[in-house]
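Asks: Here is my input; please provide its structure:
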Amino acid sequence: MTEPLTPNQGYLTEERLMIRDLARDFTRNEVLPAANRLDPEHGTIPPELITKMADLGLFGITVPEDEGGQGLGAFEYCLVAEELARGWMSVASLIARGNGTFYKEGLRKDHPRRQELLSRSASGDMLVAYALSEPNTGSDLSSIACRAVKDGEDWLISGQKYWCTFADGADAILVFARTSPPPAADKRHLGISAFLVEKPRGELPANCSGAPIPKIGYFGWNTFELSFDGCRVPARAMIGDEGKAFYMMAAGLETARAHTAARSIGLAQGALDDAIAYARDRRQFAVPIAEFQAIRFKIATMATKIEAARQLLYHVCTQIDLGRRCDTESSMVKYFASEIAEEVTSESLQIHGGAGYTKLFAVERHWRDARLTKIFEGTSEIQQRIISDNLLGRSEIDKQIARNAYSKTYG
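Replies: Got it, this is the predicted structure:
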C-alpha cells in the first residue's frame, strides 16, 4: 500500500510518477491511435486493447493485494484515468468497469464470493456495467421503479433501465432494484437492493432485451436502454444487505466523482496539448498564430484552469485515501473539473478555427466528450445542490418535494 503523505513529501511521489508515466506511454502508443481510428466511425474499443489494459493491472488498481489487485488508492486510480482520458475518455471510463467499483462496498470481508469476485475484477475477467438510472429516474435514484420479487430461492427482476453503458460487452450487470417499499418519505432510499446479473460477454442476460441509445459522443462502446422481464437470478446474486444498496452506492460516490473529475481534466489537458501544437504549426499573416497575444492568453487561461482543477483533485484523492469524509469536496472537484473541461475543449476548438469543426483533429472528440462530464455521475446542478446543502442545510422545498413524491407513489 502507498504510505500516507507527510506534509513535506508532496503529492507526486516517485512511485506515482512511474504509474503516471506508464499510463501516459500506454495512452500515447495504444489508446490515442485506436481513438483516432475508431471514434470517427463510431467503432468499439478493441478486445486486444482491453486485454493489454488487464495485463498492465489497470482493472485492479484499487483492489487489495491479497485479493489479486495492486492495493493502491483513489490517487493512483485517478492519475491513470486522467492520462487515459487524454487519449479517449471511453477507455478512461472502462477502468471503472473493473476495480470492484461499487459492488466492492457490498462485499464484506466474510462474504463468500469476495475473493472470487474481486480477483476476477482485478484481472479484467469480471467487467461490470451499471444499471441504476431509469427512463423517469436520473439523479433521484431513490425513486427507482425497477422491482425484484422473491420466487423460491431466486429473485425475478422486472423493469426498465436507461443509460447502461457496456451492457453488452460486460461480464455482468449490477442492477439496482426495489425489493420493498420505503418505510417513510424521508427514507425513500431504503428498500433498494443490488444484484450482480452475470452473463456471457457480448450478450444481454436471459429475459432482458435492449437497444443502444443513439449518442453524439462517448463512442467506443454502446449505451443501452434495457427492459428486464422476469430476469431470474439466484439468491447469491444479491450484493450487500437486502434493502440497503443505496448505502453501498453512496459509499463509492466520492471516488466515482473524483474519477469523473480526472477524466474531465484529462480531456481538457488533451485539448490544451492539441491547441498548443496547432498554434505553433498554423501560420497566418506569415507568423504562427502562437505569436498572437489573443491566442497566447487563451492558452494561459486554459492551462491555469486545468492546473487548479488538478490540484483540487489531488487534495480530494488524498482525503479519500486517508479515510476522511469529503463528500463536499468531491462534489466540488467533479463540478469544477467538468465545467472547465467544457470551457477548455471549446477554446481549443476555437483556436483550431474551421479545422476544429472537422473530424480531422481529435479536439472535436474531446469537446463532445467533455460536454457529457457535466451530466453523468451527477449533473453540475446536482453537485451544486450537494455542496449548498452541506453548507446551508437541506432546503425545506426539497423536503416537501420528497414528501409529495412519496405520497403520490405509496399513498
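Asks: going forward, measure contacts between C-alpha atoms and count neighbours the same way
Replies: OK.
Asks: For Phe292, see how far away the most far-flung residue of the chain relative to its centre is.
Replies: No residue in the chain sits farther from the centre than Ala286, which is 44.4 Å out by C-alpha atoms, centre = their mean. Taking C-alpha to C-alpha, to the nearest Å as the measure, Ala286 falls 12 Å from Phe292.
Asks: Could you do Ser264 as well?
Replies: 28 Å.
Asks: When those two are compared, which one has more neighbours?
Replies: Using other C-alpha atoms under 10 Å, the more surrounded residue of Ser264 and Phe292 is Ser264, with 38 against 12.
Asks: Let's compare: structure for the following, please.
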Amino acid sequence: MSSSQDGFMTEERRAIQAMAREFAMKEVLPIANELDPVNGEIPMELRDKMSELGFFGIMIPEEHGGLGLGAFEYCLVAEELARAWMSVASIMARGNGLVGGFSEEQRARLLPKMARGEFLGAVALSEPEAGSDVANISCRATRTDGGWLINGQKMWCTFADGADYLAIFARTGAEIDPRRRHAGISAFVVEKERGTLPDGISGNTVRKIGYRGWKTWDLSFDDFFVPEDAMLGQEGRGFYGAMSFLEVARAHTAARAIGLARGALEDSIAYARQRVQFNQPIGNYQAIRFKIASMATDIEAARQLMYSVCAAIDSGRRCDTEASMAKLFASEMAERVTSEGLQIHGGAGYTTDFAVERHWRDARLTKIFEGTSEIQHRIISDSLLGKVAEAR
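Replies: Predicted coordinates for the structure are as follows:
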C-alpha cells in the first residue's frame, strides 16, 4: 500500500523499506504460511539471511559492527517483517542492543557479535506477581563467593532456549520499601549455550494461541550462579535500565501492529477482488468497500503517529507519552482491522487456510506486551493530569 510519507521518508529510507519488503514477501511470508499453522519454529536459515542484511544491528553503532541507524529505520523494517510474520519482526529485537547498560568492555566484546546475529538475547523480567507492575519483582540474587546466586520464578521469557544470553532482573537490595519498590533491582547478562537452559534453570513452555515460531517459557531459578562481572550497569539500577529502552520498544510494537493490520488489509483487498457472490466480486459491494476504506485510514493514521515518535526518538527528545500513544493507538487499531479482515473473508477467514487468522491472533497480543493498553492509558493520563494524590 502506498502512503503519504514524504514528510519523513528519504531516498535511503525508501531503499531500506523496499529491501525489507522484498525480503518479507519473498522469504518470510512463505515460511510463515507453512510453519505457523503447525507451530513450527523460525528456521536458522532465515535468521542467517536476516544477519546478512544487517537486521540485527540496525541500531548498533558502526564502530561496533552495526548499521548505526535509528529507531525510524528499525521500525520501517519491523513493519515490513510483521506484515509477513510478527515473530520474525520480534526476533529482530533480540539483537539491536536488546538491553542497555553495557559497560564499554561489554559493548566492545558483545555488540559486534550481536550485530552479526551471533549473540541474541532473551529477557527474564516478568514474574507471577510482577507483570505490568515491574517494580514488584521478588526473584532474588544473593551474594556468594565470586558472584551471585539467583532464586525465584520468571514468566513470559520468549526465546529462553534459543538465545545466546539471558538478561535476568533480580532484587539484590534489602526488603522491598513500599515507597520505593523499584529500588534494589539489578540486571545480569548471562551467556549460555544456544538451544539449552543452563544448570540451575528449569522451565516449561507456555501454551500460546499465537506468537508462534519460537517458544515462550516460565522459568525457575534454583541457586543459579552468575559471576560478579555479569552484572549489567550499577547494582540496584536495573529497573531504570529496563525502563530506558521502552520508547523504542513501544514504537517497535506499534510498527509490528501496523504490519499485521496491513497484512489483513492487503489480503482482504485481494480476497474481495476474487471472491464472487451473487454473480459479482464482493469488492463491488459498498459494505466491503467502506470496510476497506476505514481499515486503510486507520493504518495510515497509526503509521504517521509512529513515524512522528521515531523521529522524536532519533532527535534525542524525550517522548515517552507519545510512544505510549503510538503503541496504544496502533495495537487497538490492529485488533480492530484484523478482525474486520477476518470478517471480509467470511467462513474462510476462520480457517488456517488464510493468513488473516494469524494476523488476528498476533494482533491481539500487541495490546498486552510492552505494557498493556490499560498501562498506556495510565501513562498518558498521568502525563496530562498528573498522578492522583493519595487520600488522607
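Asks: Show me the helices in the stretch 1-150 of the first structure, by range?
Replies: Along the stretch 1-150 of the first structure, the segments classed as helices by DSSP state H, counting those that start in this stretch run 14-26, 32-38, 47-55, 74-85, 89-94, 114-123.
Asks: In the second structure, which residues correspond to the fifth one?
Replies: Per the alignment by TM-score structural alignment, helix 89-94 of the first structure matches residues 86-91 in the second structure.
Asks: what's next to the matching stretch, contact-wise?
Replies: Stretch 86-91 of the second structure is touched from outside by 28, 42, 77-82, 211-214, 256, 259-260, 362, with contacts defined as C-alpha atoms under 8 Å, 6 or more residues apart in numbering.
Asks: now swap in stretch 143-153 of the first structure and tell me
Replies: Stretch 143-153 of the first structure is contacted from outside by 133-134, 137, 155-161, 176-179, 188-189, 234-235, using C-alpha under 8 Å, 6+ apart.
Asks: Take those and keep only those in strands.
Replies: Taking DSSP state E as the definition of strands, the contacts of stretch 143-153 of the first structure contribute 155-161, 176-178, 234.
Asks: What is the nearest of these to Glu343 of the first structure?
Replies: Lys161 (31.3 Å; C-alpha to C-alpha).
Asks: what's the neighbour count on the closest one?
Replies: In terms of burial, Lys161 of the first structure registers 26 neighbours under the definition other C-alpha under 10 Å.
Asks: cool, and Tyr406 of the first structure?
Replies: By the other C-alpha under 10 Å criterion, the neighbourhood of Tyr406 of the first structure contains 20 residues.
Asks: That one - nearest residue in space that isn't next to it in sequence?
Replies: Excluding the flanking residues, the one nearest Tyr406 of the first structure by C-alpha to C-alpha, 6 or more residues apart in numbering is Ala185, at 5.2 Å.
Asks: Now which residue in the second structure aligns to the one you found?
Replies: Match for Ala185 of the first structure (TM-score structural alignment): Pro178.
Asks: Could you check which helix or strand contains that match?
Replies: In this structure, Pro178 of the second structure sits in neither a helix nor a strand according to DSSP states H and E.
Asks: That one: neighbour count?
Replies: Using other C-alpha under 10 Å, Pro178 of the second structure has 9 neighbouring residues.
Asks: same deal with Gln384 of the first structure?
Replies: Neighbours of Gln384 of the first structure using other C-alpha under 10 Å come to 17.
Asks: Now do the contacts for it.
Replies: If you count contacts by C-alpha under 8 Å, 6+ apart, Gln384 of the first structure has them with 331-332, 335.
Asks: now those in CSV, with neighbour count and secondary structure?
Replies: Supplementary listing: the contacts of Gln384 of the first structure in CSV, determined by neighbours: other C-alpha atoms under 10 Å; DSSP: H, G, I helix; E, B strand; the rest coil:
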residue, neighbour count, secondary structure
Ser331, 26, helix
Met332, 24, helix
Tyr335, 27, helix
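Asks: At which residues are the strands of the stretch 151-300 of the second structure located?
Replies: Secondary structure of the stretch 151-300 of the second structure (DSSP state E, counting those that start in this stretch): strands at 165-171, 185-191, 201-205, 216-227, 231-232, 276-277, 280-281.
Asks: As a markdown table, these with mean neighbour count would be great.
Replies: Rendered in a markdown table, the data for the strands of the stretch 151-300 of the second structure read as follows (neighbours: other C-alpha atoms under 10 Å):
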| stretch | mean neighbour count |
| --- | --- |
| strand 165-171 | 25 |
| strand 185-191 | 24 |
| strand 201-205 | 16 |
| strand 216-227 | 19 |
| strand 231-232 | 24 |
| strand 276-277 | 12 |
| strand 280-281 | 13 |
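Asks: Reformat those strands as TSV; add distance to Gly241 of the second structure.
Replies: Written out in TSV, the entries for these read as follows (distance: least, C-alpha to C-alpha, whole Å):
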stretch	distance to Gly241 of the second structure
strand 165-171	10
strand 185-191	8
strand 201-205	23
strand 216-227	19
strand 231-232	9
strand 276-277	54
strand 280-281	53
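Asks: For Phe72 of the second structure, which of these is the nearest?
Replies: Between Phe72 of the second structure and the strands of the stretch 151-300 of the second structure, the shortest gap by C-alpha to C-alpha is with strand 165-171, which sits at 25.0 Å.
Asks: Superposed on the first structure, what's the mean shift for the closest one?
Replies: Relative to the first structure, and after both are superposed, strand 165-171 of the second structure has an average distance of 0.5 Å to its aligned residues, where the measure is mean C-alpha distance after the TM-score superposition for the first structure.
Asks: Check which helices and strands that strand sits against.
Replies: Here strand 165-171 of the second structure touches strand 121-124, strand 140-144, strand 185-191, going by 3 or more C-alpha pairs under 8 Å, 6 or more residues apart in numbering; DSSP states H and E.
Asks: Out of those strands, flag the one nearest Glu11 of the second structure.
Replies: Of all those, it is strand 121-124 that lies closest to Glu11 of the second structure, at 32.1 Å by C-alpha to C-alpha.
Asks: quick check: that closest one aligns to which part of the first structure?
Replies: Strand 121-124 of the second structure falls opposite residues 128-131 of the first structure when the two are matched by TM-score structural alignment.
Asks: what comes into contact with that stretch?
Replies: Stretch 128-131 of the first structure has contacts (C-alpha under 8 Å, 6+ apart) with 97-98, 161-167, 170-176.
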